[in-house]
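Participant: The sequence and its predicted three-dimensional model are supplied below.
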Amino acid sequence: MASYICFSFRYSSRKTLLDKRIAYKSLALFGKSEKKVIIIFIVLGYILTFLIPNSMARLSMLLPISQGVIDSIKSKNKENFRKALILTITFVPYITTVAIITGASGSIYAAGLFEATLDYQWGYLYWLLLISPITIFTLIILWFSLNYWFPLNNAEKMNTVLFHTKLNNMGKVKKTEKKLIAIYLVLILGWVTNEWHTISISMVSLVAMIILFLPGIEIIKWEEARKEGRLGSSNTFCSWISYRISF
C-alpha cells in the first residue's frame, strides 16, 4: 500500500505540473549564475522529498529540466557546469531520500521494522530533526566537492529566458494545483503532529491519498491511476490485507 500512496502523490504532482512549476519558478527568480543554478537544484531535490516520496520519480522530474538548461547553453566552455549539474540531479534525490520518514517507501518500512522489533515508534518530527541535519551536511559536502572538481564561473550571468518561457507556457496556477498544495499542507501537518493526535503516518497518508480521488476534488481519477500505475484489483486486495494486518 505504501507504494500505491507514493505513486498517487507522484502522479498527482506530474499531472498537475506542480513540481515543474516550483522548479521553473525557483530557477527564474534565483538562477542568475552557474553556482546559483546548482544550489537551486540541490534545494529543489530536498524540497521535492516532501512532495514526491520516490527518489527515482524526483530524478525523472529533474532530469528533463536540467537537460533543458544544458541545451540552452550555447557556449562550449561550460563543460564543468554540465557535469556538475548532471551529478547534482543524480545524487541529490538519493541523498535526500532518508531526510524525512516519508521520503521513500523504504524509510516507512524501516520505521515499521523498528517498531516491530524494538517496540519503538518513530515520529515524523523526531525523524526530521534527527536525520535532516545529517542530510543537509551531506549536501553541503556535495556542493563543495562539485566546486572543487568542477570549478564554476560565478561571474557570468545565466540566461533565464528559458525558465520564464516555460512558466509562461504553463499559464497561471490552476485550481488542481491549488487543491494539491492544500492537500500537501494538510498531509505534512498531519505527519508533523502525529505524536499528538496518535494517528499513524501511514493512515494520514492513506486518508490524503483518498482525498485525491474524491468527487469535487478529483485531482486524479482511479481509472487513469490504475492504468498508469498498473494497480490491478488482485494487487490492491493483497496490499489492503497486508496493510490491515500491520495495524
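Facilitator: Right, received. Where do you want to start?
Participant: drop to CA atoms for contacts and neighbour counts, all remaining ones
Facilitator: OK.
Participant: Can you give me the buried ones in stretch 39-49?
Facilitator: I39, I40, F41, I42, V43, L44, G45, Y46, L48, T49 (16 or more other CA atoms under 10 Å).
Participant: What of stretch 230-242?
Facilitator: For stretch 230-242, burial by neighbour count (16+ other CA under 10 Å) applies to L231, S239.
Participant: got the contact list for that stretch?
Facilitator: M1, Y4, A225, R226 (CA atoms under 8 Å, 6 or more residues apart in numbering).
Participant: Go ahead and build a PyMOL selection from the buried members of those.
Facilitator: Per 16+ other CA under 10 Å, the buried members of these correspond to this PyMOL selection:
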select buried, resi 1+4+225
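Participant: Nearest to G123 among the contacts of stretch 230-242?
Facilitator: Nearest to G123 out of these is M1 (CA to CA; 19.7 Å).
Participant: Spit out the contact partners of that closest one.
Facilitator: Taking CA under 8 Å, 6+ apart as the criterion, M1 is in contact with T236, S239, W240, Y243.
Participant: Go through this protein and flag its longest helix.
Facilitator: Ranked by residue count and defined by DSSP state H, the top helix of the chain is helix 124-149.
Participant: Select from the contacts of M1 every entry located in strands.
Facilitator: Among the contacts of M1, no residue falls in strands (DSSP state E).
Participant: Put this next to the first one:
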Amino acid sequence: MVREAGRNALPGALRRARSAGHRVARRALDAADGPGPDPRILSARQHDRRSSPPLHPAPPQDASGLAGVTGAAARWRWLAVLLPGIALWLLPLPGLTAPQRHLLAVFVATIVALVAHPVPMGVSALSAMTLLALTGTLPPARVLSGFSNLTVWLVFSAFLFARAVTVTRVGQRIAYLFIRRFGRSPLSLGYSLAAADVALAPFVPSDTARGGGIMYPITRSVAEASGSSPGPTAGRLGAFLMLVSFHATYTASGMFLTGMAANPLIAEFARKIVGVELTWVRWLAGAIVPGFLTLALVPLLIRRLVPPTLADTAPARTHAREALAELGPMKPVERRLAVVMLAVMAGWVSSPWHGIPNTFVALAGVAALLLAGVITWDDLLAERRAWDALIWFAPLLMMADALQETGVIGVLSGSLFAGLHGLPWIAALPALLVAYLYLHYGFASMTAHVTALYPGFLAAALAAGAPPLLAAFGLAYYSNLDASLTHYGTGSAPVFFGAGYVSQGTWWRVGFLVSLLDLLIWLAGGMLWWKLLGWW
C-alpha cells in the first residue's frame, strides 16, 4: 500500500517539489559565492537546447548594486568597505612602505566588499584593479597580468564543463541512477546523493551550481515524493536528506582541484608562496582517504542528530525511475560529453608524464565540446558565471600575487602570528588549522575567506617550521570544510537551508558537530594518510 501510495502521489509531488525548489533556489543562489547558476540549471531543460528560452533577467537592483538593499543598509555596507581602505591608505604601518600600504588598502577594501556585497563581485574587483593603475600603485601591465594567469582560465573552462553537464542533463541522470540503484533506506538515499555529488564535482567547480542547481532540486523532489515537506512532515525524510546533501557538496568540493572555484586560487597561492605544485592528481591523492571517511561517517552522525522517521523509501526509488523514464535513453550528445570528460580527466591524471598544463587540457576539452556540438557558442557566451569569474578572479589573483611579491604577506604574518613563535610545528599547524576553520563564521564566501586568510596562514605555518606540502594542503582542505558551520558560509548553504526543512538552531548545531568530526578525520586520520604519502 505504501508503494502504491507513493506511485499515486508522485506526479503531484514532482510538481510541488520543482515549483518550491525553483523558487527557493532563485532567491538564494545570488546571495552567496558569486552569482548563482543560470535559472535553466534549476529546471528540467528541454533536450533541444537551441529552443530554450533566453536567460531570465536579473532582479532589479537599487543604487547599491544589491537587490533589496536600500537606504541605511546600503550606506552601512559602503562604510564597511571604505573606512578600512581609507584608514590603511592614510595611516602609517610599521614595516610597510607607502606603496605596500596602498596595495594592502585596496586589497582589504576589496575583500570587505566581497563579504558586505554593496556591489557585485566583478564590480568590486574591476574597481580595485582600475584604482591600482590610476594611483600608480602598480604598473598597468602588472595590473592586467591576472588575465594571463593559467589558473584563471582553468576556472573559466571548468564553468563551461558545468554548463555542458547541466544542459545535457547528465547531472540529473547520474543522481537518479544512484538513487534508483542504492536508495533502499534513508541512509542509503543519503549515500546515493553524496556519491552523485562526488561524481559531478570534478567537472562542476561551484558548490552553488552543483549543490544548489543540480542536487538541491533532486533532493527536494525525492523528499516530497516520500511525503516529507517543510513543516510537520520535515522530519520524515527531508531534513535528513537536506543536511546530508549539503554536507556532501562541500566535502566533494574539497576532494578535487576543480571542485570549487577557489581551489585553483589556493594552488596558485601555494605555488607562489611555497614553490610547490598542488596538481590535480596530488590534490585527489591527499583527499581520497579522509574525504571518503567523511562521506561515510557524516551521514551516520546526521542520522543520529536528526533521525528520519520514514523507514520505507520505495516512493523515492519510484520517483527516480519515473525521472529516468522522462529523461529517456542516453542520447548521442550525452555520450559525446562522457567521452570528452573522460579524456579531460585522463589528461589531468597523466599530466606529470605528458607535461601539458592542466589549463590547456581543460581548454582542449572546451574546444572539443564546442566542435562536437555538446555546447554551442551561444551556450559559452550565455554562461555568465564563467565570465563573471574571469572578471573578479583575475584581479584578486593579481593583488594576492603582488602582496606576496612585495613582502606584505611576510610582514603581516610575522606580526599577527607572533604568539606561535617557539611552538613546534606539530602544535602550531593544528592550532592554525582550527583557527582558520572557525574564522569562517565571519565569512559569507569561501572565495573571500581563501583570499583574505590563506596566504597569511600559510606563511605563518611555514614560519613555524611546518612541512610546505602538508601546510599548503591542510589549509586547502579546510578551505572547503569550513562551509559546514553556518547557513550562509557558501553558495549552496542558503539554498538547502532556505527550503525550510531545518531550523537555524539545528543547522548550526549539526554544522558545529560535523566540524568537530571533520577535525578528527582530517587532523588525525588525514595526518596519518599524509605521512604515508611522504608529505611530512
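Facilitator: Alright, I've got the coordinates. Keep in mind that this is a model prediction, so the values were computed, not measured.
Participant: where does the TM-score land?
Facilitator: Between these two chains, after superposing, the TM-score reads 0.86 (TM-score structural alignment, normalised by the length of structure 1); 237 aligned residues with a CA RMSD of 2.5 Å.
Participant: which secondary structure element contains the most centrally placed residue in structure 1?
Facilitator: Most central in structure 1 under CA atoms, centre = their mean is L48, positioned 2.7 Å from the mean C-alpha point. Using DSSP states H and E, L48 of structure 1 falls within helix 34-51.
Participant: what sits up against that helix?
Facilitator: By CA under 8 Å, 6+ apart, helix 34-51 of structure 1 touches 9-10, 13, 19, 23, 26-27, 30-31, 55, 58, 81, 84-85, 88-89, 92-93, 96-97, 99-100, 102-103, 139, 143, 152-154, 156-158, 184, 188.
Participant: Please repeat the previous calculation with a cut-off of 6 Å.
Facilitator: Contacts with helix 34-51 of structure 1, where a contact means CA atoms under 6 Å, 6 or more residues apart in numbering, come from G31, V92, P93, T96, G103, N154.
Participant: ok, back up a step: can you redo the contacts of M1 of structure 1 as JSON lines with distance to N194 of structure 1?
Facilitator: Converted to JSON lines, these look like this (distance: CA to CA, whole Å):
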{"residue": "T236", "distance to N194 of structure 1": "26"}
{"residue": "S239", "distance to N194 of structure 1": "23"}
{"residue": "W240", "distance to N194 of structure 1": "22"}
{"residue": "Y243", "distance to N194 of structure 1": "18"}
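Participant: now, which of those sits nearest Y109 of structure 1?
Facilitator: The closest of these, once distances to Y109 of structure 1 are taken by CA to CA, is Y243, at 11.5 Å.
Participant: Count the residues that sit near the closest one.
Facilitator: By the measure other CA atoms under 10 Å, the count of residues near Y243 of structure 1 is 14.
Participant: What separation is there between I220 of structure 1 and R244 of structure 1?
Facilitator: 24 Å (CA to CA, to the nearest Å).
Participant: between the two, which one's more packed in?
Facilitator: The neighbour comparison of I220 of structure 1 against R244 (other CA under 10 Å) goes to I220, with 20 against 10.
Participant: re the thing from before, between the helix or strand following the helix holding L48 of structure 1 and helix 34-51, how many degrees?
Facilitator: Tracing the chain past helix 34-51 of structure 1, the next element assigned as helix or strand by DSSP H and E is helix 55-72. Orientation of helix 55-72 of structure 1 against helix 34-51 (axes from the mean of the first three to the mean of the last three CA atoms, to 10 degrees) gives an angle of 150 degrees.
Participant: Would you map the helices across structure 1?
Facilitator: Using DSSP H, the helices found in structure 1 span residues 2-16, 18-30, 34-51, 55-72, 79-95, 105-118, 124-149, 161-170, 175-192, 194-197, 201-213, 222-229, 233-246.
Participant: which of these is buried the deepest?
Facilitator: Of all these, helix 34-51 has the most neighbours on average by mean count of other CA atoms under 10 Å, namely a mean of 21.
Participant: and it, how far from structure 2 on average?
Facilitator: Compared with structure 2 after fitting, helix 34-51 of structure 1 deviates on average by 1.4 Å (mean CA distance after the TM-score superposition for structure 1).
Participant: Residue range in structure 2 corresponding to that helix, please.
Facilitator: Counting by TM-score structural alignment, helix 34-51 of structure 1 pairs with residues 186-203 of structure 2.
Participant: With stretch 9-23 of structure 1 instead?
Facilitator: Going by TM-score structural alignment: stretch 9-23 of structure 1 matches residues 161-175.
Participant: Quick one: end-to-end length of the matching stretch, please.
Facilitator: Taking CA to CA, the span from the opening residue of stretch 161-175 of structure 2 to its closing residue is 17 Å.
Participant: Over to stretch 174-192 of structure 2?
Facilitator: For stretch 174-192 of structure 2, the first-to-last residue distance is 10 Å (CA to CA).
Participant: Next up, the contacts around the aligned partner of M209 of structure 1 in structure 2.
Facilitator: Counting by TM-score structural alignment, M209 of structure 1 lines up with V366 in structure 2. With contact set as CA under 6 Å, 6+ apart, V366 of structure 2 has no partners.
Participant: try 8 Å
Facilitator: Contacts of V366 of structure 2 (CA under 8 Å, 6+ apart): S157, L160, F161.
Participant: do A320 of structure 2 as well
Facilitator: Y176, L177, I179, R180, V222.
Participant: give me that answer again for 6 Å
Facilitator: Contacts of A320 of structure 2 by CA under 6 Å, 6+ apart are Y176, R180.
Participant: Quick check: the gap between the residue mapped onto S66 of structure 1 from structure 2 and V143 of structure 2.
Facilitator: Alignment note (TM-score structural alignment): S66 of structure 1 maps to T219 of structure 2. The spacing between T219 of structure 2 and V143 of structure 2, counted by CA to CA, is 43 Å.
Participant: do the same with L403 of structure 2
Facilitator: 12 Å.
Participant: What residue in structure 1 is paired with G526 of structure 2?
Facilitator: By TM-score structural alignment, G526 of structure 2 lines up with nothing in structure 1.
Participant: What strand or helix carries G526 of structure 2?
Facilitator: G526 of structure 2 belongs to helix 526-532, assigned by DSSP H and E.
Participant: buried ones in that helix?
Facilitator: Across helix 526-532 of structure 2, burial judged by 16+ other CA under 10 Å covers G526, M527, W529, W530.
Participant: Pipe those into JSON lines and attach distance to I266 of structure 2 per row.
Facilitator: Listed next are the buried residues of helix 526-532 of structure 2 as JSON lines, based on distance: CA to CA, whole Å:
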{"residue": "G526", "distance to I266 of structure 2": "19"}
{"residue": "M527", "distance to I266 of structure 2": "20"}
{"residue": "W529", "distance to I266 of structure 2": "21"}
{"residue": "W530", "distance to I266 of structure 2": "18"}
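Participant: thinking again about what came up before, take the contacts of stretch 230-242 of structure 1 and write them to JSON lines, including distance to L130 of structure 1.
Facilitator: Listed next are the contacts of stretch 230-242 of structure 1 as JSON lines, based on distance: CA to CA, whole Å:
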{"residue": "M1", "distance to L130 of structure 1": "26"}
{"residue": "Y4", "distance to L130 of structure 1": "27"}
{"residue": "A225", "distance to L130 of structure 1": "35"}
{"residue": "R226", "distance to L130 of structure 1": "36"}
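Participant: Since that was my last question, I'll sign off now.
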